[in-house]
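Undergrad: generate coordinates for the sequence data below:
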Amino acid sequence: MYQRALTNVEKVLKPDVARVMNAKTVAAFDAGRAQLAAAVVIERSALAKITPPRGLVSAHPAVLDAFDSYSGSVATNLSKAGETKTSCGLPKAPEVRLYEAKDGVRTAFASLAQSVQTSIGKGVKFGALSVPAKPVAPAVLGGRGENGDVFQRSGPRGSGSLEITNAGDDVVIVIAGSNPRSPQASIYVRANKKTTLSGIRSQDYWVYFKSGTNWDAKNHRFTENCSYQKFDDVFDGSYNWTISLAKTPLGNASSSETESF
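TA: Have a look, this model is predicted:
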């Protein structure tokens, strides 16, 4: 009887869980989340009326506690999804917010199921029918550019080059005059990789570099954990240069933080 009751709970909750996980917009997700939360409360009340078998008398209160904890778990797991900007101060993409929201509810519901299963032990099952698969993350999460990809280029080309050895995190190297937002060229360099930017014009330029995570290929920018810097010395485009983004015993060429670009 107890197994039948738990199975019925799963059958009731499964469509509500699916509605949340299949939502196409944040608004649809919010509506589905409210329905699921209400259903969890109703099913908890139904379970509370059951007289558990002798072997589960001590486990039954813990099962009810798991349902009681669901709303708080959802609130905790949705805190990140509620943020409208990334750590870099950029607008968070709707698909990222929706993914984080779904992942938050899925985590909370899986935690509920796990708590119930832990309470009742191996003889009774709960969760296999109703816990959904993890949502698929959008491409920008964990996104990286291709090593050596020159994704911005302006003006005529020259004969200069810049060889880059990157022993740090993924970076974008930007060569420009006084404004890195109007670059002569921008090139993506992956962590622990080497590449060469050629075709640099024979004029002085500055080397800017920015690092971060979750590369947005459409808008050519990192969206999380951003850092912006430039080398303090000017480079003569008439020559071929080599730079290394790594600390060495002999010291590094000095660099300074800059505004975002």
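
Undergrad: going by C-alpha atoms from here, please, whenever you check contacts or count neighbours.
TA: Noted.

Undergrad: residue 13 in helix, strand or coil?
TA: When classified by DSSP: H, G, I helix; E, B strand; the rest coil, residue 13 comes out as helix.

Undergrad: for residue 23, which non-adjacent residue is closest in space?
TA: The shortest distance from residue 23 to any residue other than its chain neighbours is 5.1 Å, reached at residue 29 (CA to CA, 6 or more residues apart in numbering).

Undergrad: please apply the same query to residue 190.
TA: Spatially, and ignoring its direct neighbours in sequence, residue 190 is nearest to residue 170 (4.3 Å; CA to CA, 6+ apart).

Undergrad: need the contact list for that neighbour.
TA: Neighbouring residues of residue 170 by CA atoms under 8 Å, 6 or more residues apart in numbering: 144, 188-191, 211-213.

Undergrad: second chain to compare with the first, below:
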Amino acid sequence: MPPASGPPMGAGPYGPYPPVGPTPSSGSGKGKILAIVGGAVAVVLLVVLAVPLLLWMNGDSEDPRNTAGSGPGGSGASPSAAPMTPPEYQALLATVDKSVGDAFGKLGGAKSPKAVGTAVDGIEAAVEKQIEALSRVVPPPNAATAHADLLSALEGLSDSLAETGSAAGAGEVCLGSSALARLSRESSAQDVRAAQQALATADPAQSYQVGQFVPKKTSDSNRRLGNGKFLKRNRSGLGELKIENDGGTDAVINVVRNGSKSASISVYVRAKGKVTVGGVRDGTYRIYMTGGKDWDGKAKAFSRDCNFQRFEDSFKFSTTSSQYTIWTITLTPTAGGNARTSDVDPGDFPG
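TA: I've put the predicted structure just below:
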């Protein structure tokens, strides 16, 4: 039976593109009034200016400028406050670990760029809250230097978290696993580890513990499936879909029957790879594509550099007694291609 081929379809950006103001009069009484008022002002000024002198003479010699936390680098703790005892200080550090650690735990389960951004915002809020708490205390004397180092490291970590949130918004970081790996390699993470070690050895009688929330330094992974690996398949027809991925990243193609919210066919196509999907059942379909790096089989998504698109046109497959339909799509701009694509919110991408 000869095939009835559909027109070649282009895809882009990784991804499919084209389809395959009276002056007072002199001598009046106003001049006297003004003179009296002016004199009153002078008296008031003299009284006001005398206040600081009287206070100083009465023995209040504290200069407000010396209040802790009011100048650059001030800790916010009163200089007259008694240092915390080692147990009190360790209890505070434990609170830091729990608060920030719980927030980090939520990041690990993030399965979309939006979820990553939300989780990172939560960690950043927890870190800022603990920075404020640590800034208000006086640590045990032998832990003062390491305490200052910890504060500095946490401030740097807050900056790193903000950058990671921006990366998620740009699709550079798409899952919690890749966000954690990215954060684990930041210099701010290493600074927290250094402060952790310094606090652990600051007092021979008390090994202070903090910083357990920092993820272990991890390299990016690059997991891939084999070219043509089906994630989902429904073979009940004769139609064919030919896919050519001329792009530089792997992709997953989801074929969704009109009226359905889930894919009938989902296939992995490696960069520069070609796949022919046979057994497509007659009907009209929409085709969605996601591309990126490091395929997470559990999350069913790429963990880095992800993008989500769909063809704007539908694809109709039909079979007669003498012919069946073949469509060809190309996942890069193609000369002569006649298909347009549009971006899709990751949350609307059919599974």
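
Undergrad: quick check: TM-score for this pair?
TA: Once superposed, chain against chain, the TM-score is 0.54 (TM-score structural alignment, normalised by the length of structure 1); 207 aligned residues with a CA RMSD of 5.2 Å.

Undergrad: helix or strand: which one has the residue nearest to residue 23 of structure 1?
TA: helix 26-48 (DSSP states H and E).

Undergrad: where do the strands sit along the stretch 1-150 of structure 2?
TA: In the stretch 1-150 of structure 2, the strands defined using DSSP state E, counting those that start in this stretch lie at 3-9.

Undergrad: for the stretch 1-150 of structure 1, same thing?
TA: Under DSSP E, counting those that start in this stretch, the stretch 1-150 of structure 1 gives strands at 150-153.

Undergrad: so which residues of it form helices?
TA: Using DSSP state H, counting those that start in this stretch, the helices of the stretch 1-150 of structure 1 run over 2-21, 26-48, 60-68, 70-77, 94-120.

Undergrad: as a markdown table, these with distance to residue 218 of structure 1 would be great.
TA: Formatted as a markdown table, those follow (distance: least, CA to CA, whole Å):
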| stretch | distance to residue 218 of structure 1 |
| --- | --- |
| helix 2-21 | 26 |
| helix 26-48 | 22 |
| helix 60-68 | 42 |
| helix 70-77 | 28 |
| helix 94-120 | 14 |
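
Undergrad: among those helices, which is the most enclosed?
TA: Highest mean neighbour count among the helices of the stretch 1-150 of structure 1 (mean count of other CA atoms under 10 Å): helix 94-120, with a mean of 21.

Undergrad: tell me the contacts of the closest residue in space to residue 217 of structure 2 that isn't next to it in sequence?
TA: Distances taken as CA to CA, 6+ apart put residue 184 closest to residue 217 of structure 2, at 4.7 Å, once the chain neighbours are dropped. Counting by CA under 8 Å, 6+ apart, residue 184 of structure 2 makes contact with 190, 214-218.

Undergrad: before we move on, back to that, and of the helices of the stretch 1-150 of structure 1, who's closest to residue 232 of structure 1?
TA: Nearest to residue 232 of structure 1 among these is helix 94-120 (36.3 Å), distances taken as CA to CA.

Undergrad: quick one on the thing from earlier: the residue nearest to residue 190 of structure 1 -> structure 2?
TA: Structural alignment (TM-score structural alignment) places residue 170 of structure 1 against residue 250 in structure 2.

Undergrad: so which bits of the top strand by length along structure 2 are buried?
TA: The longest strand of structure 2 (DSSP state E) is strand 283-296. Buried residues in strand 283-296 of structure 2, counting neighbours by 16 or more other CA atoms under 10 Å, are found at 285-296.

Undergrad: other SSEs contacting the helix or strand just after that strand?
TA: Next along the chain after strand 283-296 of structure 2, taking DSSP H and E as the criterion, comes strand 301-311. Contact partners of strand 301-311 of structure 2 among helices and strands, from 3 or more CA pairs under 8 Å, 6 or more residues apart in numbering; DSSP states H and E: helix 176-184, strand 283-296, strand 341-343.

Undergrad: could you export the ones you listed as JSON lines, including distance to residue 96 of structure 2?
TA: Listed next are those as JSON lines, based on distance: least, CA to CA, whole Å:
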{"stretch": "helix 176-184", "distance to residue 96 of structure 2": "18"}
{"stretch": "strand 283-296", "distance to residue 96 of structure 2": "31"}
{"stretch": "strand 341-343", "distance to residue 96 of structure 2": "41"}
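
Undergrad: hmm, who's touching the helix holding residue 29 of structure 1?
TA: Residues from elsewhere that reach helix 26-48 of structure 1 (CA under 8 Å, 6+ apart): 5-6, 9, 12-13, 16-17, 19-21, 23, 64, 67-68, 71, 94, 97-98, 101-102, 105.

Undergrad: circling back: ok, and the contacts of residue 184 of structure 2 in structure 1?
TA: Retained in structure 1 by both residues aligned by TM-score structural alignment, their matches' CA atoms under 8 Å are the following of these: 215-216.
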